[in-house]
Each structure stands twice: as structure tokens, then as C-alpha cells.
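> can't give you the sequence, but here's the structure:
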């Protein structure tokens, strides 16, 4: 089985991850509050972003299957760190669908998907996921 991602340590607390199928690359830096330059997403930023992107992706799949679009929707994500041990304690996500003109049935479809997407189901139960949807 081929790897999904190949990651290299570039030095100076920086990594480069290559998606093997597409060749696309992501660079990460340690955050400035943990000895890094903060010039790229940090690994914990990526975790938080993954949660938001995963929920959005599943919403997009379900919306297409139900015959409507969420194109133009946006989301803001906040990462809240904890110490001892240093970890992501909470991810807050605010989805904004106000530009999508969704009816109540469509809104309810999206509301049901917040906690059942793969990334939200894959992280530890101690990670607080505070997700809101604005219509």
C-alpha cells in the first residue's frame, strides 16, 4: 500500500508534506508561541482547519445529493490551545451560509452533519468542538 502523504523535515521547525496522488505540497511552521516563525500554518492550525474543511466537504456532498448548493458559504475557525500538556483544547467554527438562501429543510440537512463528519469523529473526545451555523 502506497503512503497517502510523504513528509520531510526541512529544518528550523518547518516541514513539507506532499500529497502523493496529486503532488500538491503543504509547508508547516511551528507557531510563534512555540519557538517558530509562524510563516505557514502550524500542525495544530492544520488540525483545526481539517475539522472545518471536513465538515464543509460532507455538507457539500449532502447538499449536491439533495439538489442544492452551498457555494459561497464561508467559515471562520478559532484554535484554542491548552498547556500541560500543550494541545488543542477547543476548536470554534462559525459557518456562514447567509449568501446561500437556504430553506428550512436544507438548513436542517446541514445542521445534522456537524458532528458526523470523519474528522470530528476522529479526534479525541477531550477536544471541545464548538460549531455554529448562521443562515
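Yep, that arrived. Here the structure is a predicted model, which is why all the values come from computation and not from measurement. Numbers count the residues shown, from 1 in each chain.

> Going by C-alpha atoms from here, please, whenever you check contacts or count neighbours.
Will do.

> which residues does residue 77 contact?
48, 49, 52, 91, 92, 93, 94 (Cα atoms under 8 Å, 6 or more residues apart in numbering).

> does the third one sit in a helix, a strand or a coil?
Secondary structure state of residue 52, per DSSP: H, G, I helix; E, B strand; the rest coil, is helix.

> That one against residue 75, yeah?
Yes. The pair residue 52 / residue 75 is scored as a contact, 7.5 Å apart, by Cα atoms under 8 Å.

> Against that first model, consider the following:
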């Protein structure tokens, strides 16, 4: 088992990662009867994409002797109203390092093959932009 989710009431859940004990709270969004006081489940999906992309780039960057510390990923999730689902995820990776074109190509290719991106439904539009220092 990877995690355990407990419904807390008021459209809020607690998810505990069993290996580490880390807890994530989620709320239904304000546009769907919730309080929006934490990530919504669809926010977590979109956020997982950005986290996966930067993490897999960081794994590869060790081989390339490049440090990605301080780089950021901005995520924008756009919902479709009927049926309610994620329509589009906009990912902007702000890489705060100066690298040559070969290294950029390698890292961008790795990011575009992250497991979360490859797992998302093909109906979800993915708009990915890399900004390099």
C-alpha cells in the first residue's frame, strides 16, 4: 500500500504517505461546494506533473553535473465544466541555471518523458514551456 486516505468531513480528506508518514490535506474547490483551503484532488494531479518533471530532471542533472536548486515550476490547471474534469495543464519551468544547448535538450527531453506526463489522459492538453537563465 502506498497511502491511506481518510475522509474528515466538510469535503476534506487527509492522505498519509505510509512510508514517510507525510500528510497532505485536500479540500473540494470553492467552485465545487468546497472551502478551497487546501489543494483539491485535481490540483494535486496538476501539481504532481510539475513535481515529477523537475524531479526527473534533477535525477538526470546529477549525471550532467548540473545543480537545479532554486529552479521553479509554475502550474496552472484549467477545468472543463461538463463533464467536470481537467481540460488543460500549463507548466512553466523556470530553470535558474545557464547550460549549453545539448544539456537543455537532454533535460527537456527527460522532463517530457516523466511518468506522470506519460500517465495522464491524452484528452488533457499539456502546455509546457521551459525558461532558461
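Arrived safely. Computed from a predicted model, the values in this text were never measured in an experiment.

> Take the contacts of residue 77 of structure 1 and lay them out in a markdown table including secondary structure and distance to residue 82 of structure 1.
Below are the contacts of residue 77 of structure 1 laid out as a markdown table (DSSP: H, G, I helix; E, B strand; the rest coil; distance: Cα to Cα, whole Å):
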| residue | secondary structure | distance to residue 82 of structure 1 |
| --- | --- | --- |
| 48 | helix | 14 |
| 49 | helix | 18 |
| 52 | helix | 20 |
| 91 | strand | 11 |
| 92 | strand | 14 |
| 93 | strand | 17 |
| 94 | strand | 21 |
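
> ok, back up a step: which of residue 52 and residue 75 of structure 1 has more neighbours?
More crowded of residue 52 of structure 1 and residue 75, by other Cα atoms under 10 Å: residue 52, with 24 against 15.

> Show me the common contact partners of residue 52 and residue 75 of structure 1, please.
residue 93.

> List the contacts of the counterpart of residue 82 of structure 1 in structure 2.
Using TM-score structural alignment as the criterion, residue 82 of structure 1 maps onto residue 80 of structure 2. Residue 80 of structure 2 sits next to 86, 87 when contact means Cα under 8 Å, 6+ apart.

> shouldn't residue 40 of structure 2 be in contact with residue 28?
Yes. In this structure, residue 40 of structure 2 is within contact of residue 28 by Cα under 8 Å, at 5.3 Å.
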